[in-house]
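**Q** kindly generate the corresponding structure for this input.
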Amino acid sequence: MKIEIWSDIMCPFCYVGKRRLETALAQFPHRDTLDIVWRSFELDPTMHTKPGQSIHELLAERKGVSVAQGRQMNEHMAQIAREVGLDFDFEHMVPVNTFLAHRFLHLAAKHGKQNEAKERVLAAYFTQGRNVADLDTLTELGTELGLDATEVRTALASEAYAEEVRHDEYQARQIGVRGVPYFVFDDKYAVSGAQPSELFLEVLEKVWEEKHPAPVVLASGGACGLDGSDC
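**A** Reported below is the predicted structural model:
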């Protein structure tokens, strides 16, 4: 079974949704057979880093509210994150354009490290206050995952993997993705948003059962039960 997930690094619900999916996967007996693919989606491709601007100020600017209200909204989001074991540090987050980080994830995918890279970049942004649009930062994160530092730096300093990011975003438009996270199970069922773990588990079981239907019993009788009672 393949699960494709469109998400952005700066999207807090994307990290929460990742944790809720992982909770469901922990209860899914066939989790080791899954192929999870992270797809790129930029909430704001035109985003430019403003030196010194806090995430509270950015949210207030985007929502047309006061900075105090922006802070309250982020505090509410932090509470939601804590419910799934995440400690968001909104005071130190660095708002950035995420295109370079998405390219980094495609590079990691080439080496079979995309899922680990996704977790590392999200943690760096949401909990460690690191600049995930910085070449040095991404190179360091890559080496932590066992990637070659020279390869990471050379690839990200060029236009490598830019086409892959744009292709993911093209696919998102084709299937009508309007917000993230957006989960697609085996090209058949979609779940939009950071839904409860119970819903993810329900979808996983449904897709698995459809791919591996139980045999239809056309006749019964003349057989021994497991406890021997019918013999």
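
**Q** rest of the way, CA atoms for contacts and neighbours
**A** OK.

**Q** can you give me the helices in the chain?
**A** Assigned helices in the chain, in chain order: 12-26, 55-63, 67-82, 99-110, 114-127, 135-144, 149-157, 162-174, 197-211 (criterion: DSSP state H).

**Q** can you say which of these is packed in most?
**A** Among the helices of the chain, judged by mean count of other Cα atoms under 10 Å, the one packed with the most neighbours on average is helix 99-110 (a mean of 22).

**Q** now find how far off-centre it is within its chain.
**A** The chain centroid and the centroid of helix 99-110 are separated by 13 Å, computed with Cα atoms, centre = their mean, to the nearest Å.

**Q** about what we covered before: mind checking which of the helices of the chain is nearest V180?
**A** helix 12-26 (6.5 Å; Cα to Cα).

**Q** what packs against the closest one?
**A** The contact analysis (3 or more Cα pairs under 8 Å, 6 or more residues apart in numbering; DSSP states H and E) places helix 12-26 against helix 67-82, helix 197-211.

**Q** quick one: those helices as CSV, columns for distance to K188 too.
**A** Formatted as CSV, these follow (distance: least, Cα to Cα, whole Å):
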stretch, distance to K188
helix 67-82, 29
helix 197-211, 8
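
**Q** closest to T23 out of those helices?
**A** Among the helices and strands packed on helix 12-26, if distance is taken as Cα to Cα, the winner is helix 197-211, at 6.1 Å.

**Q** re the thing from before, wait, which of the helices and strands packed on helix 12-26 is closest to F183?
**A** With Cα to Cα, the closest approach to F183 among these belongs to helix 197-211: 9.4 Å.

**Q** what's in contact with the closest one?
**A** By Cα atoms under 8 Å, 6 or more residues apart in numbering, the residues outside helix 197-211 that reach it are M1, R20, L21, T23, A24, L25, Q27, F28, F185, D186, Y189.

**Q** could you also give me the structure for this second sequence? I'd like to compare it with the first:
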Amino acid sequence: MKDLTVDVYMDTSCPWCRMGTTSLLAAVEQLPPDAKATIRWHAFQINPGIRPEGEDYSRVMIGKLGGAAQFEARKKQYNQYGENYGLTYHMERVKYTPNTVLSHQLIAIAPEQLQAPLIQRIYAAYFEEGLDIGDADVLAAIGGEVLSTDASELKVRLTQGEGMDKVEAGQRDAEQLGIRGVPYYVINGKVSLSGLQPPDELMRWLVQSA
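**A** Predicted coordinates:
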């Protein structure tokens, strides 16, 4: 079985992307021992117009969904779907819709082998702990924990714009591919899958694409 490359377009404030990340990693674990899958993570902002300091989560979501009742229903949906992937969502703790550029920068500057655990930690910080993942101090602390790096040094690197070239490249690629929603997967540069996919479905496409 030949090696696989999976390009994943995702956002750190996207509940479905968190499930999609877990699903993909589970699918990769099921690959035959002789198969190697390289996952490349690309930035996509689901709320690109959010101010750098973030905005009120309830207000943003009520505006998107058309009302408070729809918003409450959607939060329950996240909880229910998340359970299918072994994930916990505490949406009542989420107060901010963050600008996710800094979080994507942090992922971009992380060593490749630590990007997946870093992404999972950022998701947990936001969806379980309600932390503001648009805040440089919060992200530097997360990065310091996962990457075993000095948090103050990471904050400087983020605020100076390190990794921004990769973030912008990911967003340009997403635009060229016509991506309108995430998660979005491209397997070996030829098979494109949009939206949340269960592990078995992803596994099927991975094997077919090898």
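
**Q** rewinding a little: in TSV, list the helices of the first structure along with distance to D44 of the first structure.
**A** As requested, the helices of the first structure are exported to TSV (distance: least, Cα to Cα, whole Å):
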stretch	distance to D44 of the first structure
helix 12-26	14
helix 55-63	11
helix 67-82	18
helix 99-110	10
helix 114-127	16
helix 135-144	20
helix 149-157	20
helix 162-174	12
helix 197-211	27
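
**Q** nearest to M47 of the first structure, of those helices?
**A** Comparison of those against M47 of the first structure by Cα to Cα identifies helix 99-110 as nearest, at 9.5 Å.

**Q** what packs against the closest one?
**A** helix 114-127, helix 135-144, helix 149-157, helix 162-174.

**Q** could the ones you listed be laid out in a markdown table, adding distance to D87 of the first structure?
**A** Output for those, formatted as a markdown table (distance: least, Cα to Cα, whole Å):
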| stretch | distance to D87 of the first structure |
| --- | --- |
| helix 114-127 | 6 |
| helix 135-144 | 19 |
| helix 149-157 | 28 |
| helix 162-174 | 28 |
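
**Q** which one of the ones you listed lies closest to K63 of the first structure?
**A** Closest to K63 of the first structure of those is helix 114-127 (Cα to Cα; 20.0 Å).

**Q** among the helices of the first structure, which is nearest V37 of the first structure?
**A** helix 114-127 (7.7 Å).

**Q** and L105 of the first structure, how far is that from A157 of the first structure?
**A** 14 Å (Cα to Cα, to the nearest Å).

**Q** out of the helices and strands packed on helix 99-110 of the first structure, nearest to Q79 of the first structure?
**A** Once these are compared by Cα to Cα, helix 114-127 is nearest, at 13.3 Å.

**Q** contacts for the closest one, please.
**A** So helix 114-127 of the first structure is contacted by 9-10, 12, 15, 36-38, 86-90, 93-94, 101, 105-109, 130-132, 141-142, 145 (Cα under 8 Å, 6+ apart).

**Q** go again with 7 Å.
**A** I9, Y15, D87, F88, D89, M93, L105, H106, A108, R130, N131, V132 (Cα atoms under 7 Å, 6 or more residues apart in numbering).

**Q** again, but for stretch 3-19 of the first structure
**A** Identification of contacts with stretch 3-19 of the first structure by Cα under 7 Å, 6+ apart yields 35-43, 81, 84, 98, 122, 180-186, 194-195.

**Q** burial measure for H48 of the first structure, as a count.
**A** 11 (other Cα atoms under 10 Å).

**Q** surely it meets N97?
**A** Yes. Using Cα atoms under 7 Å, H48 of the first structure makes contact with N97 at a distance of 5.9 Å.

**Q** turn the contacts of helix 197-211 of the first structure into a markdown table, columns for distance to L199 of the first structure.
**A** Below are the contacts of helix 197-211 of the first structure laid out as a markdown table (distance: Cα to Cα, whole Å):
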| residue | distance to L199 of the first structure |
| --- | --- |
| M1 | 17 |
| R20 | 10 |
| L21 | 9 |
| T23 | 11 |
| A24 | 8 |
| L25 | 11 |
| Q27 | 12 |
| F28 | 12 |
| F185 | 13 |
| D186 | 16 |
| Y189 | 12 |
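
**Q** so which of those residues comes closest to R153 of the first structure?
**A** For these, the nearest to R153 of the first structure is L21 (31.5 Å; Cα to Cα).

**Q** gap between the equivalent of R178 of the first structure over in the second structure and R18 of the second structure?
**A** Superposed on the second structure with TM-score structural alignment, R178 of the first structure falls opposite R180. Look at R180 of the second structure and R18 of the second structure: by Cα to Cα, they are 17 Å apart.

**Q** please name the nearest non-neighbouring residue to T46 of the first structure.
**A** N97 (7.4 Å; Cα to Cα, 6 or more residues apart in numbering).

**Q** what is the neighbour count of that neighbour?
**A** 21.

**Q** what is the equivalent residue in the second structure for it?
**A** Aligned partner of N97 of the first structure by TM-score structural alignment: N99.

**Q** for D44 of the first structure, same thing?
**A** Aligning on TM-score structural alignment places D44 of the first structure opposite N47 in the second structure.

**Q** burial measure for that match, as a count.
**A** So N47 of the second structure, with other Cα under 10 Å, has 15 neighbours.

**Q** my read: the match of N97 of the first structure touches I50, true?
**A** Yes. Using Cα under 7 Å, N99 of the second structure makes contact with I50 at a distance of 5.4 Å.
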